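J.: Sequence first, then the predicted structure:
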Amino acid sequence: MNTHSQMINGLDKDQMMTTIAAIQQQPGLARFQFRARNRWVSGGENRSTIQDFYGAGQEDDSRAQPFHFTNGEPPVLLGANEGANPVEYLLHALAGCVTTTLVLHAAARGIRIRALSTELEGDIDLHGLLGLDDGVPAGYEQITIRMKVDADCSDQELEDLMGYARQHSPVCNTVCRPVPVRLERVV
């Protein structure tokens, strides 16, 4: 029995393979539900709390303390810089998810990542948000992700890996395809 796990890109490859095998044997283990709770404070400020989720066939209680996120707006958008605004958090979520997906799949392919950084830009026209032009989307018109990756693979392998990460990142996939969002009033 091998008592030494192979670590690659900060991930335990043996544990990764064990997880994949478990999901292949019991597909229901792959179903997750993540949750966030939000409360408005004032103006453009509101706060989200994230703690519990359902995954791997059960409620997860591994987080002793919740994560707190403050959403705000810059003064030009009537806020006081209480925190990043929600569309900036979307860029943060996209960067984090694409990065994690790339690192995970690099490890699965045996590719070592030495360094990885990203820069994101998202273009928005406020005519959509403000309802001034129905032909302008309320959200991002375009998002650009620039990745600088130093890895022990060929340029072609890196291009393939980046494309795979774009397709398989849950946040990128969510942003790139229509996802139904229900807005329900709770009484």
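T.: Structure's in. What do you need? Since the model is a prediction, treat every value here as computed from it, not as a measurement.

J.: CA atoms for contacts and neighbours, from now on please.
T.: Fine.

J.: My read is that N71 contacts N46, right?
T.: Yes - taking Cα atoms under 8 Å as the definition, N71 is a contact partner of N46 at 5.3 Å.

J.: thought L120 was touching T99?
T.: No - at 11.9 Å, L120 does not count as touching T99 under the criterion of Cα under 8 Å.

J.: Those two - which one has more neighbours?
T.: T99 (19 against 14; other Cα atoms under 10 Å).

J.: show me the contacts for the more buried one.
T.: Applying Cα atoms under 8 Å, 6 or more residues apart in numbering, we find T99 in contact with L116, T118, A165.

J.: For the second one, which non-adjacent residue is closest in space?
T.: Translated: T118. M147 (4.4 Å; Cα to Cα, 6 or more residues apart in numbering).

J.: Alongside the first one, take a look at this:
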Amino acid sequence: MTQIQETIANNGVNTEALIGARGAFAATPEAASFTFRSTCDWIEGTYSSNAINGYFGLGEEQTRKQTYTIESDHPELFAAADRAATPTEIVLSALASCLTGGVASVAQHRGIQLHSVRAIVEGDIDVRGILGMDGDIRNGFSDVRVSFEVDAEASAEDISALVAQSQKRSALFDILTNPTNVTVNVA
């Protein structure tokens, strides 16, 4: 049985609602199946824009309060216009955001007041793979490193435990470290 610690920490996370969701999903596991989506439209060159709004969850279609957009492009070094972050940089920022949100959630649940959290994420890619120069070089990251700077009312051990628990529960960490089925179709 999970107990919620009584706390004066206020990190802006509603842990009571999260614990409640766990109970609800335990009672109705089919409601825990979600499908998120993004619609990407090519603009020109390597420049595109993604629209993110609806998703399927709790057994029905859901709509966000607003549509969010994420643009992507490539740097001038790759003969592009450099109008937005590269798709690989967006993946790194998604990982950083997922892990950082997890740190805040776990800290709130454990009654640890945060003052600041910064995740610095780096990923190494040998672009010869993307350019088709060497079939033995993979197109994606060969290594990703995440470094946290956390200022909190907690010991170094407690901060390390926050980060470890966030990593354990991170959807993006799982996506990047485990094989995922990806199907590509042409309509």
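T.: Arrived safely. Worth saying up front: this structure is predicted, and the values here are computed from it rather than measured.

J.: Which one's more surrounded, N71 and N46 of structure 1?
T.: Higher neighbour count among N71 of structure 1 and N46: N71, with 23 against 19, using other Cα under 10 Å.

J.: what sits against that one?
T.: Going by Cα under 8 Å, 6+ apart, the list of residues near N71 of structure 1 reads G44, E45, N46, R47, S48, E82, G83, A84, N85, P86.

J.: Please list only the buried members of the residues you listed.
T.: Neighbour counting by 16 or more other Cα atoms under 10 Å classes G44, E45, N46, R47, E82, G83, A84, N85 among these as buried.

J.: Now go through these and say which are in helices.
T.: Judged by DSSP state H, those include no members of helices.

J.: related to what we said a few turns ago, so which of the contacts of T99 of structure 1 is the most crowded?
T.: Scoring the contacts of T99 of structure 1 on neighbours with other Cα under 10 Å, the highest-scoring entry is A165 at 23 neighbours.

J.: what's the mean deviation for the host helix or strand of it versus structure 2?
T.: Using DSSP states H and E, the element containing A165 of structure 1 is helix 155-168. Its aligned residues in structure 2 lie a mean 1.8 Å from helix 155-168 of structure 1 after superposition (mean Cα distance after the TM-score superposition for structure 1).

J.: Against which helices or strands is that helix packed?
T.: helix 86-108, helix 170-176 (3 or more Cα pairs under 8 Å, 6 or more residues apart in numbering; DSSP states H and E).

J.: List the contacts of the nearest residue to L129 of structure 1 once chain neighbours are set aside.
T.: The spatial neighbour of L129 of structure 1 that comes closest, neighbours along the chain excluded (Cα to Cα, 6+ apart), is A138 at 4.4 Å. Contacts for A138 of structure 1 were tallied using Cα under 8 Å, 6+ apart; they are I124, D125, L126, H127, G128, L129, L130.
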